[in-house]
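Colleague: sequence and computational prediction follow.
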Amino acid sequence: MEADERMLAPHSDLVGGSLPIEAEMEDMDPPPVHFTWKLFNFTSLTAEKIYSPIFTAGDYKWRMQMFPRGNNVKGLSLFLDVAYSETLPHKWCKCAAFSLTVVNQIDSTYSIEKGIFHFYHPYFLLAF
């Protein structure tokens, strides 16, 4: 696995630490938005999936979607999600350039950042 695609440290390495997750978004029109979601006692999370608080970037409301134990993979899975997408017009679509950063405060060598350009649409999703 490439260094920039490796999974974070096993959950046991995060005992007692917080897990800041950040999203940096750039849109063609509005200025960039920086959002930080801090999770405490990460290893004690029991939910299969959790959502961050909702934040606004451009004309859309966004949230982070996290699978602490992975989504068909071993390890943390993290996604940027359009909040309230079911309330948007029928043919809505949005392109977003963003980066997601997960910081391991115990061992920074397990921290990871990934930049993504993503096309959001209610019927299919494409990532570039």
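Modeller: Yep, it's here. On a predicted model such as this, the values are computed, not experimentally measured, just so you know.
Colleague: when you work out contacts or count neighbours from here on, use the C-alpha atoms and nothing else.
Modeller: OK.
Colleague: mind listing the helices for the chain?
Modeller: Assigned by DSSP state H, the chain shows no helices.
Colleague: how long is stretch 69-83 end to end?
Modeller: The first and final residues of stretch 69-83 sit 22 Å from each other (Cα to Cα, to the nearest Å).
Colleague: leaving out sequence neighbours, find the closest residue to the residue of the chain most remote from its centre.
Modeller: For the chain, the residue at maximal distance from the C-alpha centroid (Cα atoms, centre = their mean) is residue 90, at 24.9 Å. Among residues not flanking residue 90 along the chain, residue 122 sits closest, at 8.0 Å (Cα to Cα, 6 or more residues apart in numbering).
Colleague: check it against this one:
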Amino acid sequence: MGNCLCVKPATKDEVTTLNTREAPPAHFMIKIESFNVLEKYGIKKYETKEFVAGDYKWRLIFKFNGKDSDYISVNLAMADTTSLPTNREVNALFSVFLFNQISGNYLSSTEITAMETREASPAHLLVKIESFSLLGTCSIDEYETREFVAEDYKWRLIIYFNGKNCEYVSVSLAMADTSSLPANWEVNVVFNIFLYNQISGNYLSSPGRTRCFLETKSEWGISKFISKKILSDPSNGYLVNDNIVFGAEVFVVKKDAIIECVSLNNINIHYKHDFSFHQ
């Protein structure tokens, strides 16, 4: 996988779409007790302790923004970059969660309905289809890639061309071999599907979708991944010289997160000041 992490705050015109999921975060959880104490003592920022993910150290930064703001901001930051070489870039797919203590599930920032672009190539699979137009000529409605391994499981992409009456190409991720898994198995994953732009050199990406793969539901996908009208126009860069390139990334959500608990019951501050906790 390439190396570039570009994290920017939302502008006034940007909207973050939140979704819910049952699987807990894979890497880190923090519980803040006596949360109202933060506002009482004018604490506008809190930094968590470090946690490790993907061989790098990270921390979450909460910004409470005082009484003039209607929102709480949450940022992900690299916690220790001293050992990294000059001009090092790190590509990261990340999600921020909020636990619903009544329903028992998690509000997640992972899934965004709009497609995005990125320069880094997919981590796990690239498949190039040559003479793409022959699929329609020969009435081939779907294509299954060969198996690939990601996070100790076998997967394949399934590309549905949906015949002449459908205006979109659909792409799904499916578990390719489940014979060795125990009965009633369950695998929670975050996956991305990509389409290579052969003109710009970057990738059209479906931002991370969190899905639960089960014995009874081993395939998930995007029914309207890209319209045939956009795809068939060579000037858009996706279908050039009758060649097209799809890609995929699959990350399993594991239940081994570090848990941090912050208790503010005994805090005693005689003045107000902006500061950060480091644990």
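Modeller: Perfect, thanks for sending it. These figures come from a predicted structure and were not determined experimentally.
Colleague: ok, back up a step: the residue nearest to residue 90 of structure 1 pairs with which position in structure 2?
Modeller: Counting by TM-score structural alignment, residue 122 of structure 1 lines up with residue 215 in structure 2.
Colleague: now the counterpart of residue 58 of structure 1 in structure 2: how far from residue 124 of structure 2?
Modeller: Structural alignment places residue 58 of structure 1 opposite residue 151 in structure 2 (criterion: TM-score structural alignment). Using Cα to Cα, residue 151 of structure 2 is found at 10 Å from residue 124 of structure 2.
Colleague: who touches both of the two?
Modeller: Shared between the contact lists of residue 151 of structure 2 and residue 124 (criterion: Cα atoms under 8 Å, 6 or more residues apart in numbering) are residues residue 250.
Colleague: with neighbour numbers in mind, choose between the two.
Modeller: residue 124 (16 against 12; other Cα atoms under 10 Å).
Colleague: correct me if wrong: that one contacts residue 246.
Modeller: No - here residue 124 of structure 2 lies out of contact with residue 246, judged by Cα atoms under 8 Å, at a distance of 11.2 Å.
Colleague: thought residue 252 was touching the match of residue 58 of structure 1, still the case?
Modeller: Yes - taking Cα under 8 Å as the definition, residue 151 of structure 2 is a contact partner of residue 252 at 6.2 Å.
Colleague: residue 121 of structure 1 is in contact with residue 96, isn't it?
Modeller: No - Residue 121 of structure 1 is beyond contact range of residue 96, at 11.2 Å (criterion: Cα under 8 Å).
Colleague: those two: who's more crowded?
Modeller: Each of residue 121 of structure 1 and residue 96 has its neighbours counted (other Cα under 10 Å); residue 96 has more, 19 against 16.
Colleague: what residues does that one make contact with?
Modeller: Per Cα under 8 Å, 6+ apart, neighbours of residue 96 of structure 1: 25-27, 117-120.
Colleague: map it onto structure 2.
Modeller: That one, residue 96 of structure 1, aligns with residue 189 by TM-score structural alignment.
Colleague: how about that match: what's its closest non-neighbour residue?
Modeller: residue 252 (4.2 Å).
Colleague: might one say that that neighbour is in contact with residue 188?
Modeller: Yes - counting by Cα under 8 Å, residue 188 is a contact partner of residue 252 of structure 2 at 5.9 Å.
Colleague: any shared contact partners between these two?
Modeller: With Cα under 8 Å, 6+ apart, residue 252 of structure 2 and residue 188 have no common neighbours.
Colleague: residue 63 of structure 1 reaches residue 84, doesn't it?
Modeller: No - Residue 63 of structure 1 is beyond contact range of residue 84, at 9.6 Å (criterion: Cα under 8 Å).
Colleague: settle it for me: which of these two has more neighbours?
Modeller: The residue with more neighbours, out of residue 63 of structure 1 and residue 84, is residue 63; 20 against 12, by other Cα under 10 Å.
Colleague: and that one, what does it touch?
Modeller: Neighbour list for residue 63 of structure 1: 51-55, 80-83 [criterion: Cα under 8 Å, 6+ apart].
Colleague: quick one: it and residue 37 of structure 1, what's the gap?
Modeller: Relative to residue 37 of structure 1, residue 63 of structure 1 is positioned 10 Å away (Cα to Cα).
Colleague: between the two, which contacts overlap?
Modeller: Joint contacts of residue 63 of structure 1 and residue 37 (Cα under 8 Å, 6+ apart) are 52-53.
Colleague: residue range for stretch 225-236 of structure 2 in structure 1?
Modeller: Aligned using TM-score structural alignment, stretch 225-236 of structure 2 spans no residues in structure 1.
Colleague: still on that earlier bit, for the contacts of residue 96 of structure 1, which pairs are in contact in structure 2 too?
Modeller: On the basis of both residues aligned by TM-score structural alignment, their matches' Cα atoms under 8 Å, what survives of the contacts of residue 96 of structure 1 in structure 2 is 117-120.
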